[in-house]
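J.: After the sequence you'll find the predicted model.
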Amino acid sequence: MAWQWFHRLGSPRWFYEKTTSWLPWLAAISIALILTGAVWGLAFAPADYKQGNSYRIIYIHVPAAFLALAGYYIMALSGAVGLIWKMKLPFMVMKSAAPIGAVLTFISLVTGSIWGKPTWGTWWEWDARITSMLILFFLYLGMIALQQAFQHRDTADKASAVLALVGMVNIPIIYKSVDWWNTLHQPATIKFTSKSSIDPSMLYPLLIMVIGFYCFYALVLLLNTRFEVLRRESKTQWVNDLLSDTKMESKS
């Protein structure tokens, strides 16, 4: 049964039909969590005793950085599944995840620079964490470029999957950079194996924002993948039937 479910999950049609009902729920949950976390963190959380109100940018910076890394895992895992089991859908997920990851990494870099100016006195520093995040941004851009560089879709997918897997080397470097080198970037404030170094009054809205960003990421990834499914399966009968039904509903 598990193996049958696994192969069904690789079906573009099954994925498209199954995820239709998920979208409104994910949208509602994302909006509710992000609004709650943003208002709580920006308006009601206390000012930091050292950084004052400038620390509040963490409510955007930290969730974006988390998703930039987690999104690369999803992209690389999808590429690996596509290469090993020769499924179409994982390659679609991999391609759809690349632009989202690039945007999130860019947001992380920009908000980090804005935060760094009052904290470190500089907009940019060739810090180990910042530099490895910049490399992650270029990896995402490389994925997008590879998808456009090949005319043959299978070749583009396989080349992109290889790049995604090779780029995984950078992820543990990002995670451990503040421990391996003497960097300006502060150590992790949210810890799952020990007590977090951030006060609960600041931590709770941050956690809500992180969860909200994860839900929003899932929503956008599903939308991107669904669009990619329709684009790649445009010549199949089920997509033609779907488009015909949509046109009839719009006319009625």
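T.: That came through fine.
J.: going forward, measure contacts and count neighbours with C-alpha atoms only.
T.: Fine.
J.: Which strand or helix spans the residue positioned nearest the centre of the chain?
T.: What sits nearest the mean C-alpha location of the chain, by C-alpha atoms, centre = their mean, is residue 71, with 3.6 Å. Residue 71 belongs to helix 58-85 when assigned by DSSP states H and E.
J.: Just after that helix, pick out the following helix or strand.
T.: That would be, after helix 58-85 and using DSSP H and E, helix 88-120.
J.: buried stuff in that next one?
T.: Neighbour counts over helix 88-120 (16 or more other C-alpha atoms under 10 Å) mark 88-109, 111-116 as buried.
J.: In terms of secondary structure, what does it contact?
T.: helix 58-85, helix 128-149, helix 153-167, helix 200-232 (3 or more C-alpha pairs under 8 Å, 6 or more residues apart in numbering; DSSP states H and E).
J.: Nearest approach to residue 23 belongs to which of those helices?
T.: Closest to residue 23 of the helices and strands packed on helix 88-120 is helix 200-232 (C-alpha to C-alpha; 6.4 Å).
J.: So what's the gap between that closest one and the chain middle?
T.: Between the centre of helix 200-232 and the centre of its host chain there is 7 Å, according to C-alpha atoms, centre = their mean, to the nearest Å.
J.: which residues touch the next helix or strand along the chain from it?
T.: Downstream of helix 200-232, the first helix or strand assigned by DSSP H and E is helix 237-251. With contacts defined as C-alpha atoms under 8 Å, 6 or more residues apart in numbering, helix 237-251 is touched by 13, 230, 233-234.
J.: Okay, one more to line up with it:
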Amino acid sequence: MNILKKIQPLVGLATLISLAVGLWYVYRAPADFQQGGAVRILYIHVPSAKLALLSYIFLTIASILYLWKRYEGADILAEAAASVGAAFTVITLASGSIWGKPMWGTWWAWDARLTSMLVLLILYKGLMVLRHSLDDPVKGARATAVLAIVGAVDLPIIHYSVVWWRTLHQPPSLTASENTAIHIAGPLLPPLLILSVAFILMGLYMLTVKARQIEARRHLDALEAARMHHDD
């Protein structure tokens, strides 16, 4: 965990710089010929969605590492990733609803992409609840690791939902698909790419902060348990 303490200031500075540059590009970006100014929600929605998925991928890898090596640091990172991923999933769903109202005429639709993303949020929350519902921290860590690995089946469903099924949700924003040749290009592309990088850095910064907080809490819990044992 010492490496997290070392990189945290650098990641925080890089996050601020990239966010500032990205927002400047968003301000200069033209309105879309179909969506008008509402297209600017894209610059928050898409990076948030990518972070929600990347966080779960990281969570799954950390869970596998924990079950394999019993490395507590991996479990700390898995717990931190669940909180970070849940936050970005909420932002994704909220920004998508705000974007969907002027585009679709409704705040919510049981679309394949939206529904599978909601399942991801439920998974994140389920992992957080499961961990703290068990009295034994080791059992809680193992149970959440197993659930996280099983829940990873939702990731390809989210990614390919707009390709596999006919949905209201737009196709992939950065690449053309078999269903359509439309994708983000021209002056709309730079702010999306820059903010995607900025959100990745922000997610990494949030992960380091949360992981150090969890590590400190576990250390205090261990000291409290040792004190109570000594008093007995």
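T.: Yes, it's here. Computed from a predicted structure; not experimentally measured.
J.: out of the helices and strands packed on helix 88-120 of structure 1, which comes closest to residue 180 of structure 1?
T.: Across these, closest to residue 180 of structure 1 is helix 128-149 (C-alpha to C-alpha), at 9.1 Å.
J.: could you give the angle of that closest one to helix 153-167?
T.: 170 degrees (axes from the mean of the first three to the mean of the last three C-alpha atoms, to 10 degrees).
J.: and helix 128-149 of structure 1, which stretch of structure 2?
T.: Alignment note (TM-score structural alignment): helix 128-149 of structure 1 is matched to residues 112-133 of structure 2.
J.: For that stretch, buried residues please.
T.: 112-118, 120-121, 123-124, 127-128, 131.
J.: Stretch 136-147 of structure 2 now?
T.: Buried-residue list, stretch 136-147 of structure 2, by 16+ other C-alpha under 10 Å: 140-145, 147.
J.: Do I have it right that residue 32 of structure 2 meets residue 41?
T.: No - judged on C-alpha atoms under 8 Å, residue 32 of structure 2 makes no contact with residue 41 at a distance of 11.4 Å.
J.: excluding its backbone neighbours, what's nearest the residue in structure 2 that residue 163 of structure 1 lines up against?
T.: By TM-score structural alignment, residue 163 of structure 1 lines up with residue 147 in structure 2. Leaving aside its chain neighbours, residue 147 of structure 2 sits nearest to residue 127 (7.2 Å; criterion: C-alpha to C-alpha, 6 or more residues apart in numbering).
J.: Who are the contact partners of whatever residue of structure 2 lines up with residue 57 of structure 1?
T.: Taking TM-score structural alignment for the superposition, residue 57 of structure 1 sits opposite residue 41 in structure 2. Residue 41 of structure 2 sits next to 95, 99 when contact means C-alpha under 8 Å, 6+ apart.
J.: Please identify the residue in structure 2 that aligns with residue 203 of structure 1.
T.: Using TM-score structural alignment, residue 203 of structure 1 sits opposite residue 189 in structure 2.
J.: coming back round to it: now distance to residue 202 of structure 2 too, for the buried residues of stretch 112-133 of structure 2, in JSON lines please.
T.: Below are those laid out as JSON lines (distance: C-alpha to C-alpha, whole Å):
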{"residue": "112", "distance to residue 202 of structure 2": "28"}
{"residue": "113", "distance to residue 202 of structure 2": "24"}
{"residue": "114", "distance to residue 202 of structure 2": "24"}
{"residue": "115", "distance to residue 202 of structure 2": "26"}
{"residue": "116", "distance to residue 202 of structure 2": "24"}
{"residue": "117", "distance to residue 202 of structure 2": "21"}
{"residue": "118", "distance to residue 202 of structure 2": "22"}
{"residue": "120", "distance to residue 202 of structure 2": "20"}
{"residue": "121", "distance to residue 202 of structure 2": "19"}
{"residue": "123", "distance to residue 202 of structure 2": "22"}
{"residue": "124", "distance to residue 202 of structure 2": "19"}
{"residue": "127", "distance to residue 202 of structure 2": "22"}
{"residue": "128", "distance to residue 202 of structure 2": "21"}
{"residue": "131", "distance to residue 202 of structure 2": "25"}
